[in-house]
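1. next comes the sequence, and after it the predicted model I'd like to discuss.
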Amino acid sequence: MEVIFGLLLVAAYLLGSVSSAIIVCRIMGLGDPREAGSGNPGATNVLRIGGEKGKRAAGITLAGDMLKGVVPVLLAHALGFEPLWVILVGVAAFLGHLYPVFFQFKGGKGVATFIGVMLAVHFWAGLLVAATWLFIAKGLKISSLSALIASLLAPVYLYFLTGELSWVWLTLAMTLLLFWRHRSNIGRLVRGEETFKRSP
């Protein structure tokens, strides 16, 4: 079982390393998202640079990034791994997105993959995270702020819905990484300069 877990861990990281934004933009003729807009290979930047194709391209990117978190974690559940191992598979996929081996370890900010991991780890907690993101994004029109608040609440949701501390602590670790990846956005938020269009 340990060997299977090790293989799944590596597979999750490699799947996370596949950049949905770069692939979608190449297929749809939108150029490299790392060289336009905010330079972040994520759905929001794809929306920003995509023009008439932006909404469709961003939707596909968002779905692809979420699936990178969903698929390996669901597989871990299906194989009957203990909760700690399940969340570690999710962490591997999340790290793959942030630091992809296929793209010189320069990846996205991890919001969609994080939500995908949460949905697969515990559906109702993940649904609350996704709903929090959507509610704040719709209300305040600031993508980065909605992501930060949703990720900060994710460990809280898991604690009250599951009580599984390994999930809580490792989700908190992912949240801290997500905050680190959004440090430039946080700086703009503090200065009152962040908008939906500017937030990757």
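-> The structure has been received and is ready for your questions.
2. okay, CA-based contacts and neighbour counts for the rest of this
-> Noted.
3. for C25, which non-adjacent residue is closest in space?
-> G31 (5.8 Å; Cα to Cα, 6 or more residues apart in numbering).
4. what of F196?
-> Nearest one to F196, counting by Cα to Cα, 6+ apart, is I142 at 4.1 Å.
5. then this one, side by side with the first:
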Amino acid sequence: MMFLWLALAFVLGAIPWSLWVSRLRGVDLRAQGSGNLGATNVYRVMGFKVGLLVLLLDVGKGVLAVVLARQFAPGALAGWLPMFAGMLAVIGHVFTPFAGFKGGKGVATGLGIMIGLAPQVALCGFGVWVGTLLLGGWVSLASGLGALMVPISTVLLQSEMGERYASVLLVGVSMSLLILIRHRANWMRLAQGKEKAIWDKPSATKGTK
């Protein structure tokens, strides 16, 4: 039964909402904007409302993966099964088999996972994301700093974590590393001064990040 819930978590995370929603509107997101299957590219290509919808769907699947695992986890695994489910959900999002194993960068789904595991940690990470985005306008930088804040805030809030501390910290460190690695091309463009801010619209065809 445990493996069933872990498999379900992976499948939930693997749902490529950005690709499917864009297809419903007659757009192949992989050939538009940055080509990335994430809410940011959806926003740039199809506008705020559609971008927000995809963002909420990606966050929601992360929350759902953790909540379902916690709901049905046996007592001995109650603290760890949600953690493993969360990690598999974000791996499913990043390497979705429904889109040739080329998914998003894991930020929105990662936020959903942390909301399910430790809302106070998720709030800290999201707060840093919002603040960085408002100050600089770079989603990549906001995502990287927000991801780094997750394990940092977990350590700072250790007394509030209780028995969840070890599992939340493990998820936080793992997801942060994955998100940072997935943004490696963005770090190169930031260093070169070529990274586009959120309000800079890319060209219609793939290639302008």
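-> Looks like it arrived, so ask away. Values in this document were obtained by computation on a predicted structure and should not be read as measured data.
6. re the thing from before, what's the residue nearest to F196 of structure 1 aligned with over in structure 2?
-> By TM-score structural alignment, I142 of structure 1 lines up with W138 in structure 2.
7. ok, its match to Q158 of structure 2 distance?
-> Using Cα to Cα, to the nearest Å, we find W138 of structure 2 at a distance of 30 Å from Q158 of structure 2.
8. likewise for S18 of structure 2?
-> S18 of structure 2 is 35 Å from Q158 of structure 2, by Cα to Cα.
9. for those two, work out which one has more neighbours and name it.
-> Set S18 of structure 2 next to Q158 and count neighbours by other Cα atoms under 10 Å: S18 wins out with 28 against 16.
10. that one maps to what in structure 1?
-> Aligning on TM-score structural alignment places S18 of structure 2 opposite A21 in structure 1.
11. I4 of structure 1 versus that match, what's the distance?
-> Counting by Cα to Cα, the gap from A21 of structure 1 to I4 of structure 1 is 30 Å.
12. same check, this time on I136 of structure 1
-> According to Cα to Cα, I136 of structure 1 and I4 of structure 1 sit 39 Å apart.
13. pretty sure R44 of structure 2 sits against S34.
-> No - R44 of structure 2 is not in contact with S34 according to Cα atoms under 8 Å; the separation is 9.1 Å.
14. need the overlap of contacts for the two.
-> Common contacts of R44 of structure 2 and S34 (Cα atoms under 8 Å, 6 or more residues apart in numbering): P202.
15. which parts of the longest helix anywhere in structure 1 are buried?
-> Counting by DSSP state H, the longest helix found in structure 1 is helix 54-78. Using 16 or more other Cα atoms under 10 Å as the test for burial, helix 54-78 of structure 1 gives 54-55, 57-58, 60-62, 64-77.
16. hang on, the earlier thing: next, the contact list for the residue nearest to F196 of structure 1, please.
-> Contacts of I142 of structure 1 (Cα under 8 Å, 6+ apart): 136, 194-197, 199.
17. again, 10 Å this time
-> Contact analysis of I142 of structure 1 by Cα atoms under 10 Å, 6 or more residues apart in numbering lists 136, 189, 194-200.
18. please apply the same query to R183 of structure 1.
-> 177, 189.
19. alignment lookup: V150 of structure 2 to structure 1.
-> Counting by TM-score structural alignment, V150 of structure 2 corresponds to A154 in structure 1.
20. residues near that match, how many?
-> A154 of structure 1 has 26 nearby residues by other Cα under 10 Å.
21. give me the nearest residue to it, chain neighbours excluded.
-> Distances taken as Cα to Cα, 6+ apart place V129 nearest to A154 of structure 1, at 5.9 Å, with adjacent residues excluded.
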